[in-house]
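Engineer: Dropping a prediction and its sequence here:
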Amino acid sequence: MSFKAKSASIVFYVSDIVRTEKFYTETFGLDLTRMEGAEPFWLSGTLEGGPDLVFFEMDGVRGNTPALVFTVDDGGIDDIVAALAEQGVTIVTPVSEAPGGWSADFLDPDGFGLGLWQSGELPRSLK
């Protein structure tokens, strides 16, 4: 099973979410929304004509963040991750809970980290 990426987010793991919020809103004029589901909160905003930017306060290793995360719009994240594994793709983080849904991380052929995110309102499997 494959999927067609329709949207993506760039996810940043930051050390100080309040400092990050101030920087991106005051320096870049981005409209960021405080979201619930992670402590203390997380930020989300969309660039005009571009991808979503998402910020979580958590430890991040340089090279692992920012990360490109594709949204699964039709459900079936478990099926997609299983198919990736069958194709020999390295799964770094299996499907696990994420704010608002489910996520999984994997590597492309050159070792770049990519991710999937799916709303919790959609079925994890379509089988």
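Structural biologist: Ah, there it is. Residues are numbered from 1 along each chain as shown.
Engineer: going forward, measure contacts between C-alpha atoms and count neighbours the same way
Structural biologist: Fine.
Engineer: Tell me the span between the first and last residue of stretch 42-58.
Structural biologist: 10 Å (Cα to Cα, to the nearest Å).
Engineer: what sits up against that stretch?
Structural biologist: 7-17, 21, 30-36, 38-41 (Cα atoms under 8 Å, 6 or more residues apart in numbering).
Engineer: out of those, which are buried?
Structural biologist: A8, S9, I10, V11, F12, Y13, V14, I17, E21, L30, L32, M35 (16 or more other Cα atoms under 10 Å).
Engineer: next up, a second structure to put side by side with the first:
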Amino acid sequence: MNPQDKNGKLDYIEFNVSDIARTCKFYASAFGWSFKDYGPSYCEFTDGRFTGGFSVGGAVTPGGPLVVLYADNLAQAQERVEKAGGRIVRPVFDFPGGRRFHFADPDGYELAVWSDQ
């Protein structure tokens, strides 16, 4: 996909899990997913079409994965989120692959926006 085609689109999803190895074993066995390890607290998965991650960094909330959108310009995306009534719940931070921030929408749903720029 052309990078401009990704702007503002769903791009990634993260699940907080209690045991990355157990979770990877389950999804590999059940669905044939493959994985890329980023250390003891994070693992990326792919189902062959869509990519996401498993993290042990937060509370396990069944039914509550983190939806991640992509932005060409992270600062502009944050400005638009705030102007639209969103609340920043985790300021911009670096992670393997880029930078991102988390926000709550008006109903309190937490999402994230990332950029590789």
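Structural biologist: It's in. For clarity, every value in this text was computed on a predicted model and none was experimentally measured.
Engineer: ok, back up a step: counting only helices, which of the buried ones among the contacts of stretch 42-58 of the first structure make the cut?
Structural biologist: I17, E21 (DSSP state H).
Engineer: between the buried ones among the contacts of stretch 42-58 of the first structure, which is closest to L84 of the first structure?
Structural biologist: A8 (18.0 Å; Cα to Cα).
Engineer: Skipping adjacent residues, who's closest to the closest one in space?
Structural biologist: F70 (4.3 Å; Cα to Cα, 6 or more residues apart in numbering).
Engineer: List the buried residues of stretch 92-102 of the first structure.
Structural biologist: V95, W102.
Engineer: quick revisit: return the residue of the second structure aligned against the residue nearest to A8 of the first structure.
Structural biologist: F70 of the first structure maps onto L69 in the second structure, with residues paired by TM-score structural alignment.
Engineer: To what extent does the one helix or strand that match maps to diverge from the first structure after superposition?
Structural biologist: Per DSSP states H and E: L69 of the second structure is located in strand 66-70. Compared with the first structure after the fit, strand 66-70 of the second structure shows a mean deviation of 0.9 Å (mean Cα distance after the TM-score superposition for the first structure).
Engineer: contact partners of that strand?
Structural biologist: By Cα under 8 Å, 6+ apart, strand 66-70 of the second structure touches 6-15, 110-115.
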